[in-house]
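J.: this one's structure only:
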């Protein structure tokens, strides 16, 4: 019963504001730029006084919650936290420490040059309680650019990141999304590139714009992956569901 109450609270937190969005004037019902795809960030940011709530359901009944704010005109600040085994019948619910998320967009883009942002995201995946680190590290410090290419609503995102300052390895990521009539978007991304000892990840998904402010993501992570992490845990494809709500004060 305790698990059920927590799950219902998270669902209401994500969905209730979307229902309230119906009261906004029709002229304001414009889909906002995406600030992220599945795992890959974009150069998009929340507007000043804007905020976004995200809930992700992942393997083994885990739930990730994130809250981000547009604290300044070009600066977003937020935090994310995971709760393992929250959904389902497994015992031993574990809340992991919150991780900081920051993004600063320093260039809005031009005809040839993409929009660009720099940020930090400490939220990883698959927490290892022995090492007290994530088996899949967060983006860490990153630089990302986004640019519409070829046809309207087809956007390419790419960047570099340093997830761990202990070894200072430089990784890369690429993503592309196509939005159809502000109703549905198709996403494809290649993450964690450049290092064979920490394999790249191919992710794909669909984003459904239930309202201009509330989106539902259905995605598959690590497509085709089948192996082991360094600690021996299985590494395989994962299905996830995300709900996101964004608006402004």
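T.: Here it is on my side, so go on. Keep in mind it's a predicted model, so treat the numbers as computed, not measured.
J.: use CA for all of it now, contacts and neighbours both
T.: Will do.
J.: report the contact partners of the nearest residue to residue 121 once chain neighbours are set aside.
T.: Closest residue to residue 121 apart from its sequence neighbours, by CA to CA, 6 or more residues apart in numbering: residue 101 at 4.5 Å. Going by CA atoms under 8 Å, 6 or more residues apart in numbering, residue 101 touches 68, 77-80, 119-123.
J.: residue 101 should be in a strand, yeah?
T.: Yes - per DSSP: H, G, I helix; E, B strand; the rest coil, residue 101 lies within a strand segment.
J.: the contacts of residue 101 in helices, which ones?
T.: Among the contacts of residue 101, the subset assigned to helices under DSSP state H is empty.
J.: mind picking the two most distant members of these?
T.: Largest separation among the contacts of residue 101 by CA to CA: 80 and 119, giving 14.4 Å.
J.: then this one, side by side with the first:
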């Protein structure tokens, strides 16, 4: 009986901590995968991604409401360095809608569409090195446990399927706050839609890790280590990227 009482006391003491909402990430993305996080109405997120091959990718996301966001992105490879830049064929679009906000015992849920892939664009295959997310749904739960922790998981269907691999894909990730200015990021993209004979993936999935640093109010620098499992056919090694992110408030 005493053991039961002690168990109930522990349960009611720690459940509010474990399932509480503090610890949420300030942006709607880990490294490459989305999370169920919408910024406030009137907030604009501007991002510049610097990646191997002299690549630059710029993107802007405008939050029209507390639930709805719309964005556009464009870039290319060999922009930094010598030689002729190879620009992506078209600007890409991103739409997102927060279906359910996070509650004490239930996760936040977001749906969206993003036609932006990562890495160089392969014209012959009509796809990016890492396929665009396409249509996606993602859920996430945040907690103040361990100083701020968030867990995220989702699925997606990419429209980049000229290679014949049209499988539904899954992904998951986490973030862990180190202090109010520094957060560690980790994610795994199973790349189930990129593991057939005619695709670029090697069947291992994409494991990425990173650190995001808030260097000033609304300005972030992110250092990423990508493709840790070396999931690329005939392309050995992982890669390193840098992201610069700035948030502006159009409505105060």
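T.: Yep, it's here. It should be emphasised that the depicted structure is a prediction, and the values quoted were computed from it without experimental measurement.
J.: sorry, back to before: to which residue of structure 2 is the residue nearest to residue 121 of structure 1 aligned?
T.: When structure 2 is aligned by TM-score structural alignment, the residue opposite residue 101 of structure 1 is residue 94.
J.: now the helices for structure 1?
T.: Counting by DSSP H, one finds helices in structure 1 at the ranges 2-20.
J.: how much space between the closest residue in space to residue 245 of structure 2 that isn't next to it in sequence and residue 152 of structure 2?
T.: Nearest non-adjacent residue to residue 245 of structure 2, counting by CA to CA, 6+ apart: residue 47, 4.5 Å away. Per CA to CA, to the nearest Å, residue 47 of structure 2 is found 21 Å from residue 152 of structure 2.
J.: so between these two, which is more surrounded?
T.: With neighbours defined as other CA atoms under 10 Å, residue 47 of structure 2 and residue 152 compare such that residue 152 has more, 23 against 20.
J.: what residue in structure 1 is paired with that one?
T.: By TM-score structural alignment, residue 152 of structure 2 lines up with residue 157 in structure 1.
J.: contact partners for that match?
T.: 41-43, 144-147, 174-176.
J.: and what of residue 116 of structure 2?
T.: 73, 92-94, 131-134.
J.: could you do residue 178 of structure 2 as well?
T.: Contacts of residue 178 of structure 2 by CA under 8 Å, 6+ apart are 147, 184.
J.: map it across to structure 1 for me.
T.: Under the alignment defined by TM-score structural alignment, residue 178 of structure 2 corresponds to residue 180 in structure 1.
J.: before we move on, what about residue 15 of structure 2?
T.: In structure 1, residue 15 of structure 2 lands on no residue (TM-score structural alignment).
J.: ok, back up a step: now for the residue nearest to residue 245 of structure 2: which residues touch it?
T.: 58-60, 243-246.
J.: adding distance to residue 79 of structure 2, write the contacts of residue 116 of structure 2 out as a markdown table.
T.: Shown next, in a markdown table, are those (distance: CA to CA, whole Å):
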| residue | distance to residue 79 of structure 2 |
| --- | --- |
| 73 | 15 |
| 92 | 18 |
| 93 | 21 |
| 94 | 23 |
| 131 | 21 |
| 132 | 21 |
| 133 | 24 |
| 134 | 26 |
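J.: what's the ChimeraX syntax to select whichever of those residues are buried?
T.: A single ChimeraX command selects the buried members of those (16 or more other CA atoms under 10 Å):
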select :73,92,93,94,131,132,133,134
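J.: quickly name whichever of the contacts of residue 116 of structure 2 is closest to residue 53 of structure 2.
T.: Nearest to residue 53 of structure 2 among those, with distances taken as CA to CA, is residue 131, at 17.4 Å.
J.: quick one: the closest one and residue 221 of structure 2, what's the gap?
T.: Distance of residue 131 of structure 2 to residue 221 of structure 2, computed by CA to CA: 24 Å.
J.: next one: residue 66 of structure 2
T.: 24 Å.
J.: try residue 41 of structure 2
T.: 23 Å.
J.: need the contact list for the aligned residue in structure 2 for residue 113 of structure 1.
T.: When structure 2 is aligned by TM-score structural alignment, residue 113 of structure 1 is paired with residue 106. Residue 106 of structure 2 makes contact with residue 141 under the criterion CA under 8 Å, 6+ apart.
J.: and the residue nearest the centre of structure 2, how close does it get to residue 152 of structure 2?
T.: In structure 2, the residue lying closest to the centroid (CA atoms, centre = their mean) is residue 33, at 2.6 Å. In this view, residue 33 of structure 2 and residue 152 of structure 2 are 9 Å apart by CA to CA.
J.: from memory residue 167 of structure 2 sits against residue 193, does it?
T.: Yes - if you go by CA atoms under 8 Å, residue 167 of structure 2 and residue 193 touch, sitting 4.7 Å apart.
J.: neighbour count winner among the two?
T.: residue 193 (24 against 16).
J.: which residues touch the more buried one?
T.: Taking CA under 8 Å, 6+ apart as the contact definition, residue 193 of structure 2 lies against 158, 165-169.
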